[in-house]
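Participant: one predicted model, sequence on top.
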Amino acid sequence: MKELSYFRETRKDSTLLYDGKVLHVYKDTINLPNGKTGMREYCRHGGAVAVVPLTREGKVVCVRQYRYALGRVTLEIPAGKLDHPGEDHTEAALRELHEETGYRTPALTPIGELATSPAILTEIIYMYLAENLEPGETDPDDDEFLELVEIPLEELVGMILAGEIQDSKTQAAVLKVYLMKQREQEAGR
């Protein structure tokens, strides 16, 4: 295995190209490991959370919504950005679960972190499993228009494998939960 220094790139200078509400676009000049100079363009993002709400009946509570950047309706698990730097990830996940689905849970199980596009984006999505769900009223943001859809976990996995779900966080989180549940069943035999 190669040493970390073989891969390391260091920033020589950085230029902020765009300073938005959610994204900050940079163009950096970097020193490459071979001694040459290179350039990297990337976006800084404060991070996000995603939740796989799994009902007692084994269904995943998904949200159907229009995604402007894609120009179409998508089917996804509940998710949202961290509201401020340093926000507790678990609290953010509980908030998003309630806002988008109305459900509450006494506890979340962390299932991993997802770097959505590590070549050009600093965003990390903190993923959770929510079980023992208690229903309630949704409280979406003013700019969110959502439809709740409950899909059996195994059926949702089939949709992912068939290419019907393109959202990366939904794919990663749902497949992780499916494998976790499979292992739990195997261990119980």
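Facilitator: Great, that's in hand. Numbering: from 1, shown residues only.

Participant: when you work out contacts or count neighbours from here on, use the C-alpha atoms and nothing else.
Facilitator: Noted.

Participant: and for this structure, the residue most distant from the center?
Facilitator: Gly35 (35.7 Å; Cα atoms, centre = their mean).

Participant: distance of that one relative to Thr10?
Facilitator: Shown here: Gly35 relative to Thr10, a distance of 11 Å by Cα to Cα, to the nearest Å.

Participant: can you check Leu97 too?
Facilitator: Using Cα to Cα, we find Leu97 at a distance of 38 Å from Thr10.

Participant: same question, Asp167
Facilitator: According to Cα to Cα, Asp167 stands 32 Å off from Thr10.

Participant: now do Ala93
Facilitator: Relative to Thr10, Ala93 is positioned 33 Å away (criterion: Cα to Cα).

Participant: the two: who's more crowded?
Facilitator: Ala93 (26 against 13; other Cα atoms under 10 Å).

Participant: once you drop chain neighbours, what's closest to the more buried one?
Facilitator: Once flanking residues are discounted, Ala93 sits nearest to Val49: 5.5 Å by Cα to Cα, 6 or more residues apart in numbering.

Participant: doesn't Tyr126 make contact with that neighbour?
Facilitator: Yes. With contacts counted by Cα atoms under 8 Å, Val49 reaches Tyr126, the gap being 4.6 Å.

Participant: the structure to be compared is supplied as follows:
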Amino acid sequence: MTIKDTAEEWEIRATDTPFVGNKTSVRTDDVVMPDGTVVRRDYQVHPGSVAVLALDEQNRVVVLRQYRHPVRQKLWEIPAGLLDVPGENPLHAAQRELYEEAHVKAEDWRVLTDVYTTPGGCDEAVRIFLARELSEADGDRFEVEDEEADMELARVPLDELVRGVLAGELHNNCLVVGALSLTAALNGPGLDSLRPAEAPWPARPFEA
């Protein structure tokens, strides 16, 4: 048996959008189950996101600490952001986020992994990139506001992040998935096995 996710779409008898926000919305679908019954499913509609695990020559990861109101915590995270434009090239979005949040640029980019954050209640898809050969970005720093105005930046050894994940001290989805995926690649097939930065992404198709 091949362990691989596959595309499938069950019949929708009715759909509604009871809430539309600035970036996301909530959709209600009446979905036909395999036995013919119809059930209602509410879920968040999300434009998609990118995240960047930026690794320097000392095997340290660029991380930031930011207040997240829904969970009432300051979380250590890797640079990340929304796909603001439908069909936006995710690599370009990732490069923008690394510049805006860390004022860093990278010469070597690979796809580390693709994930659905909470597929039972949200259609958000995230592409996590590995960025290497880091240097300080040119020009002025991006002007931040709101939660980002209180943001802290650091470079933390990859092994320390993995320890924190397994100890239950770090909880951000992209940081957890990124750190563990990179560790698996380093201890397994190697970084040359990672997909190229422009690899297709069926969850959020884009133009190269």
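Facilitator: In hand now; what should we look at? Treat the numbers as computed from the prediction; the structure is a model and nothing was measured.

Participant: touching both of Val49 and Tyr126 of structure 1, which residues are there?
Facilitator: Residues touching both Val49 of structure 1 and Tyr126 (Cα atoms under 8 Å, 6 or more residues apart in numbering) are His89.

Participant: circling back to that earlier point, tell me which helix or strand the residue nearest to Ala93 of structure 1 sits in.
Facilitator: Using DSSP states H and E, Val49 of structure 1 sits in strand 48-53.

Participant: residues touching the helix or strand immediately after that strand in the chain, excluding its own?
Facilitator: Beyond strand 48-53 of structure 1 on the C-terminal side, the first helix or strand identified by DSSP H and E is strand 59-67. Residues from elsewhere that reach strand 59-67 of structure 1 (Cα under 8 Å, 6+ apart): 52-55, 72-78, 100-101, 144-153, 156.

Participant: read off where strand 59-67 of structure 1 ends up in structure 2.
Facilitator: On the basis of TM-score structural alignment, strand 59-67 of structure 1 is assigned to residues 60-68 in structure 2.

Participant: check which residues of the matching stretch are buried.
Facilitator: Residues of stretch 60-68 of structure 2 classed as buried: 60-67 (neighbour count, 16 or more other Cα atoms under 10 Å).

Participant: show the contacting residues for the residue nearest the centre of structure 2.
Facilitator: Nearest to the geometric centre of structure 2 sits Val126, at 3.7 Å (Cα atoms, centre = their mean). Taking Cα under 8 Å, 6+ apart as the definition of contact, the neighbours of Val126 of structure 2 are 48-51, 114-117.

Participant: and the end-to-end length of stretch 42-62 of structure 1?
Facilitator: Terminal residues of stretch 42-62 of structure 1 are spaced 30 Å apart (Cα to Cα).

Participant: cool, stretch 115-132 of structure 2 as well?
Facilitator: Separation of the first and last residues of stretch 115-132 of structure 2 by Cα to Cα is 21 Å.

Participant: now do stretch 45-59 of structure 2
Facilitator: Using Cα to Cα, the gap from the first to the last residue of stretch 45-59 of structure 2 comes to 36 Å.

Participant: which strands and helices sit next to the top helix by length along structure 1?
Facilitator: Longest helix of structure 1, by residue count under DSSP state H: helix 168-188. Contact here means 3 or more Cα pairs under 8 Å, 6 or more residues apart in numbering; DSSP states H and E; on that basis helix 168-188 of structure 1 packs against strand 48-53, strand 108-115, strand 124-130, helix 153-161.

Participant: next, the angle from the strand holding Val49 of structure 1 to strand 108-115.
Facilitator: For strand 48-53 of structure 1 against strand 108-115, the angle between stretch directions is 130 degrees (axes from the mean of the first three to the mean of the last three Cα atoms, to 10 degrees).

Participant: and strand 48-53 of structure 1, how far from structure 2 on average?
Facilitator: When structure 2 is overlaid, strand 48-53 of structure 1 sits 0.4 Å from its aligned residues on average, using mean Cα distance after the TM-score superposition for structure 1.

Participant: that strand packs against which elements?
Facilitator: Packing contacts for strand 48-53 of structure 1, counted by 3+ Cα pairs under 8 Å, 6+ apart, involve strand 59-67, strand 79-81, helix 89-101, strand 124-130, helix 168-188.

Participant: where does the third one end up in structure 2?
Facilitator: The counterpart of helix 89-101 of structure 1 in structure 2, using TM-score structural alignment, spans residues 90-102.

Participant: mean deviation of that stretch from structure 1?
Facilitator: If you overlay the two and look at stretch 90-102 of structure 2, the average distance to its match in structure 1 is 0.5 Å (mean Cα distance after the TM-score superposition for structure 1).

Participant: name the residues that touch that stretch?
Facilitator: By Cα under 8 Å, 6+ apart, stretch 90-102 of structure 2 touches 50-52, 62, 79-83, 104-106, 127, 129, 137, 141-142, 153, 197-198, 206.

Participant: brilliant, that's me finished.
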